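Enquirer: when you get a sec, could you give me coordinates for this:
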Amino acid sequence: MDLNGKVIVVTGGGQGLGRSMAITLAAKGAKLALIDLSREKLDEAVELCKAAGGDAKAYIANVTKEDDVISTFDQIVEDFGSFNGIINNAGILRDGLLIKVKDGEIVKKLSFTEWQDVIDVNLTGVFLCGREAAERMIKLGIEGVIINISSLSRAGNIGQTNYSAAKAGVAAMAVSWAKELARYGIRSAAIAPGIIATDMAASMKPEALENLTAAAPLKRMGTPEEIGHTCAYIFENDYFTGRIIEMDGGLRL
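Expert: Here you go, the predicted model:
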């Protein structure tokens, strides 16, 4: 796929990794439809994409709400007249041990709310957006690409029962979709980042972040730009589908 002039949706596109990926694609001439919950952050991201050389529009939507997702995707097609790809990036953290014990006493359990909030955004949101993206590409007769942002934690990580389960799920969905949608000319893949220098990483405990960085063979965090470059590779390589690229600097949990 030549990205110049192509319409790409990025969920969670107003900030962090989503915004960086959008800017990378904008520099290749892509038109970005950025979905997020913050108008202020979306407006900033739109201006950065335009400055990079691409067009961009902002959409306020909650990816966990089916009606929101359907109406937003309809509006994107109406605004741009086309639909070529999506990066399912929106995600949240609600870390916690399954059972926390102190001095032999159980002091906390991972709550159902902490479980459900992460599953709703990180897994159900990807399902809804991926489904609506595929439907519109098929209806328009357009060969397109779906990229799900998974994580190194998909293999399982302490304190991330909810997040690990969701990120394993979005990786599996990408492979399933690649097999189902190839007949329509739609490719599907996932990227599993390791520790990337974003606000989400900055929210981690400093000692945990330092230990993870030290454990990576490259001894550093990845950059959002490096993830953006990987997205561009998947879009541009028409023989790539059904695989997960691990962008983790060689780190293994």
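
Enquirer: from here on, just use CA atoms for contacts and neighbour counts.
Expert: Noted.

Enquirer: residue ranges of the strands in the stretch 151-253 of the chain, please?
Expert: 187-193, 244-247 (DSSP state E, counting those that start in this stretch).

Enquirer: which stretch among these is buried most, on average?
Expert: strand 187-193 (a mean of 27; mean count of other CA atoms under 10 Å).

Enquirer: and the contacts of that one?
Expert: Strand 187-193 is contacted from outside by 143-152, 154, 170-171, 174-175, 177-178, 181, 227, 230-231, 234, 240-248, using CA atoms under 8 Å, 6 or more residues apart in numbering.

Enquirer: which of these are buried? Put it as a PyMOL command.
Expert: With 16 or more other CA atoms under 10 Å as the criterion, this PyMOL line picks the buried residues out of the contacts of strand 187-193:
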select buried, resi 143+144+145+146+147+148+149+150+151+152+154+170+171+174+175+177+178+181+227+230+231+234+241+242+243+244+245+246+247+248
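
Enquirer: tell me where the stretch 151-253 of the chain has helices.
Expert: Applying DSSP state H, counting those that start in this stretch to the stretch 151-253 of the chain gives helices spanning 161-181, 199-202, 206-215, 224-236.

Enquirer: would you do the same for the sequence below? I want to compare the two.
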Amino acid sequence: MQLKDLKIIVTGGAQGMGAHFAQRIHEAGGQVAVGDVNEEKLAALPAGIHRRKLDVSNEQDVTDFVQWAHGAMGGLNGLINNAGILRDALLVKKDRTTGQVKKLSTADWNAVIGVNLTGATLMVREVVTKMVETDQRPGVIVNMSSAARHGNRGQSNYVSAKAALAANTVTWSREFAPFGIRVGAVAPGMIETPMTQGMNQKARDALVAAIPVGRIGEPEDIWQAVKFIVECDYFNGRTIDVDGGHNF
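Expert: Take a look at the predicted model:
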């Protein structure tokens, strides 16, 4: 597929990587419908980019957004499943001073799974339903997994969601092949976004020091992988790690 032919949804697209993806597709002549919970950031997107509030963890929101996006763009042939949140904590932690034992809260588990996995799955389901109903082909889905999907301390919820997305990229590529829809995934390492900018500086420095290429990634680094998946019609069912060689 060519970027100029895209009529694509980008979730979590009000800032960070999602906003960068939307901007690049818009610049290439494609149509983009951006969804995000942050209405203030949505309003700041460039003219010509469709935008509407979207909570991917809300099933009705997802259904309504996909219907709206299809109408706004006069069709729908793609999805970049980018929306995600962090609620990091050890599953079980013992305070070294007080001896108090703390647990990852069920609320934090459910919040991350709700957005990063259930929400992503709902988006795929509704987008593909619309594409099949309208016999739209070819089509492409790009899931945003993570290099942390193999396991990362303090991220049981996040790892579970991102590992499942990578696995379902294979599942969905096989299920949707008869409809002419490809599915790929990108697994970013540490990327310069508002999410990572809020990290503890000491922890951030330690992580950057462990990246063999010697720097934190930029949204453009991830965009190159997304662009490849969109444009390479022989790519399907695989996850591309873009992490500077960082071994989580």
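
Enquirer: could the helices of the stretch 151-253 of structure 1 go into JSON lines alongside distance to residue 78 of structure 1?
Expert: Listed next are the helices of the stretch 151-253 of structure 1 as JSON lines, based on distance: least, CA to CA, whole Å:
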{"stretch": "helix 161-181", "distance to residue 78 of structure 1": "23"}
{"stretch": "helix 199-202", "distance to residue 78 of structure 1": "33"}
{"stretch": "helix 206-215", "distance to residue 78 of structure 1": "43"}
{"stretch": "helix 224-236", "distance to residue 78 of structure 1": "23"}
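
Enquirer: closest one to residue 122 of structure 1 among these?
Expert: helix 161-181 (5.8 Å; CA to CA).

Enquirer: and the residue nearest the centre of structure 1, what does it touch?
Expert: Structure 1 has residue 89 as the residue nearest its centroid, 1.7 Å off, counting by CA atoms, centre = their mean. By CA under 8 Å, 6+ apart, the residues touching residue 89 of structure 1 are 10-13, 17-18, 126, 148-149.

Enquirer: quick one: the helices in the stretch 1-150 of structure 1?
Expert: 16-26, 39-52, 66-80, 112-119, 125-140.

Enquirer: equivalent range in structure 2 for the fourth one?
Expert: This points to helix 112-119 of structure 1. Mapping helix 112-119 of structure 1 onto structure 2 (TM-score structural alignment) gives residues 106-113.

Enquirer: how far apart are the matching stretch and its match in structure 1?
Expert: Stretch 106-113 of structure 2, aligned to structure 1 and superposed, deviates on average by 0.4 Å (mean CA distance after the TM-score superposition for structure 1).

Enquirer: repeat for stretch 59-68 of structure 2
Expert: Mean deviation for stretch 59-68 of structure 2: 0.8 Å (mean CA distance after the TM-score superposition for structure 1).

Enquirer: what is the corresponding segment of structure 1 for that stretch?
Expert: Taking TM-score structural alignment, stretch 59-68 of structure 2 hits residues 66-75 over in structure 1.

Enquirer: how far off centre is that stretch?
Expert: Centre-to-centre, stretch 66-75 of structure 1 and its host chain are 18 Å apart (CA atoms, centre = their mean, to the nearest Å).

Enquirer: got the buried residues for that stretch?
Expert: 69-70, 72-73.

Enquirer: and the gap between the residue lying closest to residue 29 of structure 2 once chain neighbours are set aside and residue 134 of structure 2?
Expert: Of all residues not flanking residue 29 of structure 2 in the chain, residue 4 sits nearest, at 4.4 Å (CA to CA, 6 or more residues apart in numbering). Taking CA to CA, to the nearest Å as the criterion, residue 4 of structure 2 is separated from residue 134 of structure 2 by 20 Å.

Enquirer: for residue 58 of structure 2, same thing?
Expert: 24 Å.

Enquirer: pull the most distant pair out of the contacts of residue 89 of structure 1.
Expert: Most distant of the contacts of residue 89 of structure 1, by CA to CA, are 17 and 126, 15.8 Å apart.

Enquirer: residues contacting the residue nearest to residue 59 of structure 2 when sequence neighbours are not counted?
Expert: Among residues not flanking residue 59 of structure 2 along the chain, residue 122 sits closest, at 6.9 Å (CA to CA, 6+ apart). By CA under 8 Å, 6+ apart, residue 122 of structure 2 lies in contact with 56-57, 59, 62.

Enquirer: can you do 10 Å?
Expert: 56-60, 62-63, 115, 128 (CA atoms under 10 Å, 6 or more residues apart in numbering).

Enquirer: out of the residues you listed, the closest to residue 209 of structure 2 would be?
Expert: Among the contacts of residue 122 of structure 2, and counting by CA to CA, the member closest to residue 209 of structure 2 is residue 115, at 30.0 Å.
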